[in-house]
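Novice: kindly return the folded structure for what I paste below:
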Amino acid sequence: MKRIPLLLAALLSAGAAQAHGPKHHAPAEVKKEQKDWGIAGSAKGARKVEIVMTDDMRFQPAHLDVREGETVRLVVRNRGKMLHELVIGTQKELDQHAALMLKFPDMEHDEPYMVHVDPGKIGEIVWTFNRAGSFHFACLIAGHYQAGMVGTITVQPKGGQS
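Specialist: Modelled structure (predicted):
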């Protein structure tokens, strides 16, 4: 019976990011699919940026500045005592995903623009921000997003002023 809600949620969210469950592993093969906010990148030559997550439902830092075309290796450290995640996307995508998570908190998925990090552990996202604009990141575990566990990413256009 548990499969019916999962199937229904998958059908309702076609085109949106899927929710997730207890699996916290990186995909064996990274799916390089262009998104509005970029595409999965290669760690070689990527700029390393550390982001810390805590149980006060905050990211440190909560804002990143990136140049269009830059690949960033986000090293995501969970200093809390509960599971957290970091998901990159547009405000619309994150809002849709967060709403889905409230309805179906045990769904599973792995995408290259998200990482689930157990307490005391470190996860990683390697992402190429190949489109200029303002984007977001958030922890979409039910209740975390609503508590303000969000951040922003500003991607400056090539040749733009910092």
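
Novice: contacts and neighbour counts: CA atoms only from here.
Specialist: Noted.

Novice: which ones are touching the residue positioned nearest the centre of the chain?
Specialist: The residue lying closest to the centre of the chain (Cα atoms, centre = their mean) is Val87, at 1.1 Å. By Cα atoms under 8 Å, 6 or more residues apart in numbering, the contact list for Val87 reads 94, 113-115, 137-140.

Novice: I'd like the structure of this one too, to check against the first:
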Amino acid sequence: MKTIKFIAIGAALMVASAAFAHGDAEHAAPKAPVVKEQKPWGIAGDAKAVQRTITLRMTDDMRFTPSQITVKRGETVRLRVENQGQVMHEVVLGTQATLDEHAQMMLKFPTMEHSEPYMAHVSPGKAGDLLWNFNRAGRFDFACLIAGHYQAGMKGTITVE
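Specialist: Coordinates of the predicted model:
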């Protein structure tokens, strides 16, 4: 009888942990310092270097407002990401190719957990910050890669002049 209870409790915990993975809960703030890795779309920024804050709103109609952002090359920006919806949303910076690839992975593994300096996961009614130095000129993208959100059109563009 104890074995059956133990198995039932274990199964319930596994289901609960899957439910609170990527799609349903904010990731804990990283304990280690941010690893600054140069990406085609820039590098993690420092709070002291922020030149301006851009508020990016996310809603359950699977849209970002604004959906187009323009920044200057070399500018460090704080993206204040506000989730005005009732479900978890995120913003992930990248290129069209990297976002497409990541979106496909999220469809296959919707409970996948990850945290990088170029992404912010925000619970309903909450806000988060993403600090980024746009040190490369070009046209880049951002999206919510939670399974189904990207496919519904939850994406936008960043032009770095």
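
Novice: just to revisit the earlier point, from the contacts of Val87 of the first structure, which two are the most distant?
Specialist: Farthest-apart pair in these is Leu94 and Val115; separation 14.1 Å (Cα to Cα).

Novice: from what I can see Asn135 of the second structure touches Lys39, true?
Specialist: No - counting by Cα atoms under 8 Å, Asn135 of the second structure sits too far from Lys39 to count as a contact (9.4 Å).

Novice: who's more crowded, these two?
Specialist: More crowded of Asn135 of the second structure and Lys39, by other Cα atoms under 10 Å: Asn135, with 21 against 15.

Novice: what's the match for Thr55 of the second structure in the first structure?
Specialist: Aligned by TM-score structural alignment, Thr55 of the second structure pairs with Glu50 of the first structure.

Novice: its match and Gly80 of the first structure, how far apart?
Specialist: 15 Å (Cα to Cα, to the nearest Å).

Novice: the more surrounded of the two?
Specialist: Between Glu50 of the first structure and Gly80, counting by other Cα under 10 Å, Gly80 is the more crowded of the two (18 against 13).

Novice: give the equivalent position in the second structure for that one.
Specialist: Checking TM-score structural alignment: Gly80 of the first structure goes with Gly85.

Novice: pretty sure that match sits in a helix.
Specialist: No - applying DSSP: H, G, I helix; E, B strand; the rest coil, one finds Gly85 of the second structure to be coil, outside a helix.

Novice: for the first structure, what's the longest helix?
Specialist: Counting residues, the longest helix found in the first structure (DSSP state H) is helix 91-103.

Novice: in the second structure, which residues correspond to it?
Specialist: Going by TM-score structural alignment, helix 91-103 of the first structure sits over residues 96-108 in the second structure.

Novice: the matching stretch vs the first structure, mean deviation?
Specialist: For stretch 96-108 of the second structure, the mean distance to aligned residues of the first structure following superposition is 0.2 Å (mean Cα distance after the TM-score superposition for the first structure).

Novice: so what does Gly133 of the first structure match up with in the second structure?
Specialist: Aligned by TM-score structural alignment, Gly133 of the first structure pairs with Gly138 of the second structure.

Novice: which residues touch its match?
Specialist: Gly138 of the second structure neighbours (Cα under 8 Å, 6+ apart): 41, 159-161.

Novice: list the buried ones in stretch 38-56 of the first structure?
Specialist: Using 16 or more other Cα atoms under 10 Å as the test for burial, stretch 38-56 of the first structure gives 38-41, 43, 46, 51-55.

Novice: okay if I get those residues as JSON lines plus secondary structure and distance to Pro61 of the first structure?
Specialist: As requested, the buried residues of stretch 38-56 of the first structure are arranged in JSON lines below (DSSP: H, G, I helix; E, B strand; the rest coil; distance: Cα to Cα, whole Å):
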{"residue": "Gly38", "secondary structure": "strand", "distance to Pro61 of the first structure": "20"}
{"residue": "Ile39", "secondary structure": "strand", "distance to Pro61 of the first structure": "22"}
{"residue": "Ala40", "secondary structure": "strand", "distance to Pro61 of the first structure": "21"}
{"residue": "Gly41", "secondary structure": "coil", "distance to Pro61 of the first structure": "21"}
{"residue": "Ala43", "secondary structure": "coil", "distance to Pro61 of the first structure": "21"}
{"residue": "Ala46", "secondary structure": "coil", "distance to Pro61 of the first structure": "18"}
{"residue": "Ile51", "secondary structure": "strand", "distance to Pro61 of the first structure": "6"}
{"residue": "Val52", "secondary structure": "strand", "distance to Pro61 of the first structure": "7"}
{"residue": "Met53", "secondary structure": "strand", "distance to Pro61 of the first structure": "9"}
{"residue": "Thr54", "secondary structure": "strand", "distance to Pro61 of the first structure": "11"}
{"residue": "Asp55", "secondary structure": "coil", "distance to Pro61 of the first structure": "15"}
